[in-house]
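Chemist: okay, structure incoming, though there's no sequence with it:
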């Protein structure tokens, strides 16, 4: 059984909770939001930030790359961008693939 007051693994976390879990100060988390487009916590009234589970994982990954593996911020940006393109998260590449598939289907149909 979970400890009283403990959140489920998929629950939203406040910036204070993420800060306490990771040991990173609030201002560092806010700064990373400006440097890493993939890190977009939900914002509610009063500009309160709520981090999803995938946001927390990304924060942990950025922290590991910057503070343990010696990457620079620019290096982490390039690494994350390359990974998103390789995984198909690039919207332009996705649209081109759809266009090519439709063109092939039309060609096979004889149009």
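Modeler: Good, I have the coordinates. What you see is a predicted model; the values in this text were computed from it and never measured.

Chemist: every contact and neighbour count from this point should use C-alpha atoms.
Modeler: Noted.

Chemist: measure stretch 82-96 end to end?
Modeler: End-to-end distance for stretch 82-96, by C-alpha to C-alpha, to the nearest Å: 18 Å.

Chemist: so what's residue 72 up against?
Modeler: Neighbour list for residue 72: residue 66 [criterion: C-alpha atoms under 8 Å, 6 or more residues apart in numbering].

Chemist: please tell me how far it sits from residue 98.
Modeler: Counting by C-alpha to C-alpha, the gap from residue 72 to residue 98 is 35 Å.

Chemist: gap between the residue nearest the centre of the chain and residue 108?
Modeler: Geometric centre of the chain, nearest residue: residue 38, 3.8 Å, by C-alpha atoms, centre = their mean. To residue 108, residue 38 is 38 Å away according to C-alpha to C-alpha.

Chemist: second structure follows, compare the two:
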């Protein structure tokens, strides 16, 4: 897990993440080339910073490959299929329309009290 001075929600460098998971750094860089969903932030000097969701994805990829017996191609297909099935985010205009529709329904129903 995270070091004693680092929050669970803090960004991780590639070295910190590699140490946490017991993986070599080059494997994490390789996975970035194979899995388009894995895109850590890159700052000056190409230094990588893994967000909480990146860390979770790396852990999942590691488990699928090294414990569950998936191949790289199998994990790619699994992640791609999940991406296609994921619901699309509602745009702000859609949220406003939904809010207005619910407000009208509540008003028509007597205020919802």
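Modeler: Perfect, thanks for sending it. Just so you know, these numbers come straight off a predicted model, no measurement behind them.

Chemist: quick one: TM-score?
Modeler: Between these two chains, after superposing, the TM-score reads 0.75 (TM-score structural alignment, normalised by the length of structure 1); 90 aligned residues with a C-alpha RMSD of 2.1 Å.

Chemist: just to revisit the earlier point, does the residue nearest to the centre of structure 1 sit in a helix, a strand or a coil?
Modeler: When classified by DSSP: H, G, I helix; E, B strand; the rest coil, residue 38 of structure 1 comes out as coil.

Chemist: try residue 71 of structure 1
Modeler: At residue 71 of structure 1 the chain is in coil, as set by three-state DSSP.

Chemist: what about the residue nearest to it when sequence neighbours are not counted, how many residues nearby?
Modeler: Among residues not flanking residue 71 of structure 1 along the chain, residue 65 sits closest, at 5.6 Å (C-alpha to C-alpha, 6 or more residues apart in numbering). The burial count assigned to residue 65 of structure 1 is 17, neighbours taken as other C-alpha atoms under 10 Å.

Chemist: have a look at how far, on average, the helix or strand residue 65 of structure 1 falls within is from structure 2.
Modeler: Element membership of residue 65 of structure 1 [criterion: DSSP states H and E] is helix 53-67. Here the mean offset of helix 53-67 of structure 1 against structure 2 after fitting is 0.3 Å, by mean C-alpha distance after the TM-score superposition for structure 1.

Chemist: what angle sits between the helix or strand following that helix and helix 53-67?
Modeler: Using DSSP H and E, the helix or strand that follows helix 53-67 of structure 1 towards the C-terminus is helix 73-86. In terms of direction (axes from the mean of the first three to the mean of the last three C-alpha atoms, to 10 degrees), helix 73-86 of structure 1 departs from helix 53-67 by 130 degrees.

Chemist: show me what helix 73-86 of structure 1 is packed up against.
Modeler: For helix 73-86 of structure 1, the packing partners by 3 or more C-alpha pairs under 8 Å, 6 or more residues apart in numbering; DSSP states H and E come out as helix 53-67.
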